[in-house]
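S.K.: Predicted model follows, preceded by the sequence.
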Amino acid sequence: MKQVLLLLRDNIKQIPFPNCWDIPGGGLEDGESPQQTIIREMREEIELVLHAPKLFNTYIKHDRIEYTFWQMADLDLSRTPLHEGQMLKWFSKEEIENLSERKIAFDFKHVLLEFFLKKKVNGT
């Protein structure tokens, strides 16, 4: 079954989108490329070593540029360490479609559905 990995953000009122599902990642550090950023963030957040993440899309927002990457992975979440957030979960296309927009951080629902559409990741 083809799915996407999401992280449940901490339930802390001071952070953006507390207790919402989010695409793992983070912000660029000085001198870092977007690809170097996702490699570092995945290693820091869940100790996953990415070898060649592929750029899926770039989104220009009014206050930032978002780079989305993807890489196939076979992770046993019961053995995956989690250093940020509450939990990890694999989501199918149908599960994403049924999630309320308010339960997905940063308006990422459209990004996830676009990924399923373009990559033909259809949950079967």
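M.R.: Yep, that arrived.

S.K.: Please count neighbours and contacts with C-alpha atoms only from this point.
M.R.: OK.

S.K.: Can you give me the neighbour number for Glu29?
M.R.: 11 (other CA atoms under 10 Å).

S.K.: Second structure for comparison follows:
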Amino acid sequence: MTEGSQIIIYHPARHAVLMYLRDDKPSIPFPDMWALPGGMLEPSDKTPKECVLREIEEEMELILDPATVQAFARRDCDFGIEHTFTTSLELDIDELALHEGQRLGWFTAQEAAETELAYADNDILRQFFSRKAVEQTPGADPDRHRTDRHDQQGTPAVEGGVAR
């Protein structure tokens, strides 16, 4: 089974996440669709987190501080195992050198919900933005309803977007 990592890069001032428009090549999965940045684990990757850090550097020349990248979810999907990470970063996408995909864009919760995204990213972003809404509610406890367990890499284990 294939295994990959992706990252939700959240821009706090915009209340939006970074997405990229995949290349329009029929030979790749989900051509010409918006997706979260990331990629497949390679033999040199010791962990899913190492994979996502490498992929972001290769694809956008963006070096993320590993200490700011947090595990968000691990999902068993029909296309393989997917590890999702998060970080918050106020970033000007015009300053990035995109080496894969057609272009970058910021998506709010509503924009993401209204767009059919690659790799079942709609489900993971719905979960992410739901947690963000709770975190931004005064006096709310964002962990109150969390029942997810963590895998060996510390990634919350979810199946089909639902904590297991």
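M.R.: Great, that's in hand. The model shown is predicted, which means the values in this text are computed figures rather than measured ones.

S.K.: how much space between the residue opposite Ile39 of structure 1 in structure 2 once aligned and Glu135 of structure 2?
M.R.: In structure 2, the residue paired with Ile39 of structure 1 is Leu53, using TM-score structural alignment. From Leu53 of structure 2 across to Glu135 of structure 2, the span is 25 Å (CA to CA, to the nearest Å).

S.K.: Between those two, tell me which one has more neighbours.
M.R.: Using other CA under 10 Å as the criterion, Leu53 of structure 2 and Glu135 rank with Leu53 on top: 23 against 14.

S.K.: sec struct for that one, please.
M.R.: Look at Leu53 of structure 2: counting by DSSP: H, G, I helix; E, B strand; the rest coil, its state is helix.

S.K.: The nearest residue to it once chain neighbours are set aside: what's it in contact with?
M.R.: Excluding the flanking residues, the one nearest Leu53 of structure 2 by CA to CA, 6 or more residues apart in numbering is Leu64, at 6.6 Å. Counting by CA atoms under 8 Å, 6 or more residues apart in numbering, Leu64 of structure 2 touches 53, 56-57.

S.K.: is it true that Arg22 of structure 2 touches Leu104?
M.R.: No. Between Arg22 of structure 2 and Leu104 there is no contact under CA atoms under 8 Å: 9.3 Å.

S.K.: in what helix or strand does Ser5 of structure 2 lie?
M.R.: Taking DSSP states H and E as the criterion, Ser5 of structure 2 maps to strand 3-11.

S.K.: cool, Ala133 of structure 2 as well?
M.R.: helix 121-135.

S.K.: Run the angle between that helix and strand 3-11 for me.
M.R.: 40 degrees (axes from the mean of the first three to the mean of the last three CA atoms, to 10 degrees).
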